[in-house]
Structures are given as structure tokens and as C-alpha cells.
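Undergrad: show me how the following folds:
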Amino acid sequence: MSSNDGPAADGGEFPANTVEEALARALEQTRGEEAADDAPGGAPGGASESPEEAAGAVAGFITALRDGDLWVPLPEGSGVQDDGSIALPTLDLEGSPFIPVFTSEGQLGERSAELPYTVIPARELAGVLPEGVGLALNPGNEPSVPLYPETVEALSGG
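TA: Just a heads-up that it's a prediction; the model follows:
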């Protein structure tokens, strides 16, 4: 783990890195599929032409995320505890705990610029989270995506 003096600022542009590029593709494909399902006469321009393409874009995002970094805000009381454990902030989403994480320093800065943070490889974070914990990706920002516990488990594998 590192702190604020880690990777250089990505700026506020989306997408700022390969994870965000893959996220944008996955959202475009999956939202395109939803729009195509609702649109009379077929898919709108630029939308995915098949569920397989949408699934491929989502799989590509998961792969990019597994190999990428996440920015984790560390509000007061978070971080390494006296017993050596690491306390992370959580959000309640649909009755389950989710750790708020961001895909870039720019995304973090939109909501939590004043907080200290750490940058950690997504695979490493996923590997140490307890079973049943999800990740709230870019919470409050656009785009914001919940990663449910099953997906988090897949991130830690390889």
C-alpha cells in the first residue's frame, strides 16, 4: 500500500487509465444492450449487437480491474489498527457492506479530495476482504458501479 505521495494525479478526465477505459466500454455495451431491448426495430447506433459482446466487455473490464489499482479513501479511524488489522470505510448497499474505492485519483478527488487515501492493486485488496464484502466503485460519481461479493472474489483469482 502507498499513500497520497503515490502515483501522479490522473486529473479529472474519464477515462484516465486502462481500468476506466474498460469500464467505459463495458458500460457502453451493457447499456446499449438494455437500450436495444427497449428500442423498436433493434439496437441504436453504437450499441452492442449481441449479449456475447456485452459479456465480453464486462469480462474485459474485470480483467483490467484485476490488473489495475484502486484508490481507497482513509477517513479518520481507518487504516492500520493497533492489533495490525486494517480498518476500511464501508457503505451499506442493499443490506450488505461495500468498501468505497475509486478507479483513479481524479475520481477520488471528485468526492473525497480532502481525505487521505491509499493506492492498492485491486487483486490484492480483493484477496484480503472478508467473504460477503463488495466494492462500491466510484460511489457518487459518474460512472458508479457496485461490484458484488461474487465479483470481488473473482478479482482475487487469476
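
Undergrad: switch to C-alpha atoms for all contacts and neighbour counts from now on
TA: Fine.

Undergrad: from residue 91, how far out is the nearest residue to residue 153 once chain neighbours are set aside?
TA: Leaving out its chain neighbours, the residue that sits closest to residue 153 by CA to CA, 6 or more residues apart in numbering is residue 126, at 6.4 Å. For residue 126, the distance to residue 91 (CA to CA, to the nearest Å) stands at 16 Å.

Undergrad: residues contacting the residue nearest to residue 153?
TA: By CA atoms under 8 Å, 6 or more residues apart in numbering, the residues touching residue 126 are 152-153, 155-156.

Undergrad: which of those fall in helices?
TA: Cross-referencing the contacts of residue 126 against helices under DSSP state H gives 152-153, 155-156.

Undergrad: of those, closest to residue 19?
TA: Taking CA to CA as the measure, residue 155 is the one of the ones in helices among the contacts of residue 126 closest to residue 19, at 12.9 Å.

Undergrad: that closest one and residue 53: what is the separation?
TA: Residue 155 sits 21 Å away from residue 53, going by CA to CA.

Undergrad: and this one, so I can compare the two:
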Amino acid sequence: MQIDQSPSHETMNDGSTSNNGTPKNDTSGQSASFKMPRAPPHVYSCFVVNRTAQPIECTLKYNGRPGEQKFDQTVSVTIPANSEHYFPRQFFQPNLPESYCKWVKIVTYVKVKKSNGKILEVKYPFEHVQYPIRNWEFHVKDNGGILSKPPTRIVNVLKYENLDQYEC
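TA: Next comes the predicted model:
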């Protein structure tokens, strides 16, 4: 008894088979490759660092779900000279009571009013942000605008985000 060792069909990467060795859905002779979409450049929490000799007024805007303003939030604080303020993550639950899923808001706008009345602002997407991140830093200097910088320190999450239990 002799066994025929020529393949009568081949298995493709997607599990489909063909009798002649070409993919079923391939009409161009080239296979299409999947490309993973890029992660969004979201900032979830941040420090605004006042590197000036005067206090500044800072307004920060968080956005909830795109296209809906009911989950947006604006926070205004005065940051003393040579000091900083931490803006923690903010959550919202859009589908209560049907779903208890929490969504995190994203920082979309930082506006600073200096003591001389000059207004500086930066808007989403922020410079140098390449992927979703927490504890981003915005540095306000005497001369110049607002610098967008990656985190420079390890942050004690329990201290800054008032977490006393595990998140669900």
C-alpha cells in the first residue's frame, strides 16, 4: 500500500483551507495584515506645577463621554508661588442603575491666569503625550507658556487619589 504525500489541501492562518494553496479570500495575491489601532493620548490625572514667584489661578477641564456634556467637570484652584496642585482621576457612571460600570474622565483643557493678567492655556491632545497616562505634569514658568512633561516622580496613589479600597 502506498500513501499519497502530496497535499490535497492546505490550512491557512485564519483556519480556512483551499485546494490549490492560495487563501480563499485572497484575490490580489497578497495577504492583508492587521494593524493594531494606536492607544489614545489621554491624560487621566495631572500635576500643575507653579514655577513662578506669584500665585496663579488654574482651571482644568475633565471630559466624560464624547458628545455629552453632562459628565464634563471644571475645577478651579489657586496655586501658590513655587508650589503645585494635584488633579486626581475623576470617575462617572453613565448607565446607572442598569450598569455599575465606572468610566474615567480625561483631562482636556488647562488654563492658567498669571498675577500680571496673562492667560496661558493648553488643550487636548497635549504635547508629548503618546498613550493613556496618569500623573502627567504641566509646568508654568515665569517666561514662556505651559510645558507639558512626563511624570518625574513616583506617586503615592493612596495619598493623592484618596483610595482606601480596591477599585472594581
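
Undergrad: overlay them and tell me the TM-score.
TA: The TM-score (TM-score structural alignment, normalised by the length of structure 1) is 0.25; 67 aligned residues with a CA RMSD of 4.9 Å.

Undergrad: quick one, which of residue 155 and residue 53 of structure 1 is more surrounded?
TA: More crowded of residue 155 of structure 1 and residue 53, by other CA atoms under 10 Å: residue 155, with 22 against 16.

Undergrad: hmm, that one is touching residue 66, no?
TA: Yes. Between residue 155 of structure 1 and residue 66 there is a contact under CA atoms under 8 Å: 5.2 Å.

Undergrad: now the common contact residues for these two.
TA: Common contacts of residue 155 of structure 1 and residue 66 (CA under 8 Å, 6+ apart): 122-123.

Undergrad: now the residue lying closest to residue 86 of structure 2 once chain neighbours are set aside: which helix or strand?
TA: Leaving aside its chain neighbours, residue 86 of structure 2 sits nearest to residue 47 (4.5 Å; criterion: CA to CA, 6+ apart). Using DSSP states H and E, residue 47 of structure 2 falls within strand 46-50.

Undergrad: what's the following helix or strand after that strand?
TA: Remark: after strand 46-50 of structure 2, the chain's next helix or strand is strand 56-63, criterion DSSP H and E.

Undergrad: what packs against that following strand?
TA: Contacts defined by 3 or more CA pairs under 8 Å, 6 or more residues apart in numbering; DSSP states H and E place strand 56-63 of structure 2 against strand 73-79, strand 106-113.

Undergrad: now the last one against strand 46-50, angle please.
TA: It refers to strand 106-113 of structure 2. 10 degrees (axes from the mean of the first three to the mean of the last three CA atoms, to 10 degrees).

Undergrad: repeat for the shortest one
TA: Taking the same axes, to 10 degrees, one finds that strand 73-79 of structure 2 is oriented at 30 degrees with respect to strand 46-50.

Undergrad: and strand 73-79 of structure 2, which residues are buried?
TA: residue 79 (16 or more other CA atoms under 10 Å).

Undergrad: just checking, what packs against that strand?
TA: strand 56-63.

Undergrad: report the angle between the strand it packs on and strand 73-79.
TA: With the same axes, to 10 degrees as the basis, strand 56-63 of structure 2 and strand 73-79 are set at 160 degrees to each other.

Undergrad: now residue 149 of structure 1: closest residue in space that isn't a chain neighbour?
TA: residue 134 (4.4 Å).

Undergrad: and the one you found, how far from residue 32 of structure 1?
TA: The gap separating residue 134 of structure 1 from residue 32 of structure 1 is 25 Å, by CA to CA.

Undergrad: the more surrounded of these two?
TA: Using other CA under 10 Å as the criterion, residue 134 of structure 1 and residue 32 rank with residue 134 on top: 26 against 22.

Undergrad: how about that one, what does it touch?
TA: The neighbourhood of residue 134 of structure 1, defined by CA under 8 Å, 6+ apart, consists of 96-99, 146-149, 151-152.

Undergrad: so which residues of structure 1 form helices?
TA: Listed in chain order, the helices of structure 1 (DSSP H) span 18-38, 51-66, 105-112, 122-128, 149-156.

Undergrad: which one is residue 112 of structure 2 nearest to, not counting chain neighbours?
TA: In this structure, residue 112 of structure 2 finds its nearest non-sequential neighbour in residue 58, 4.5 Å apart by CA to CA, 6+ apart.
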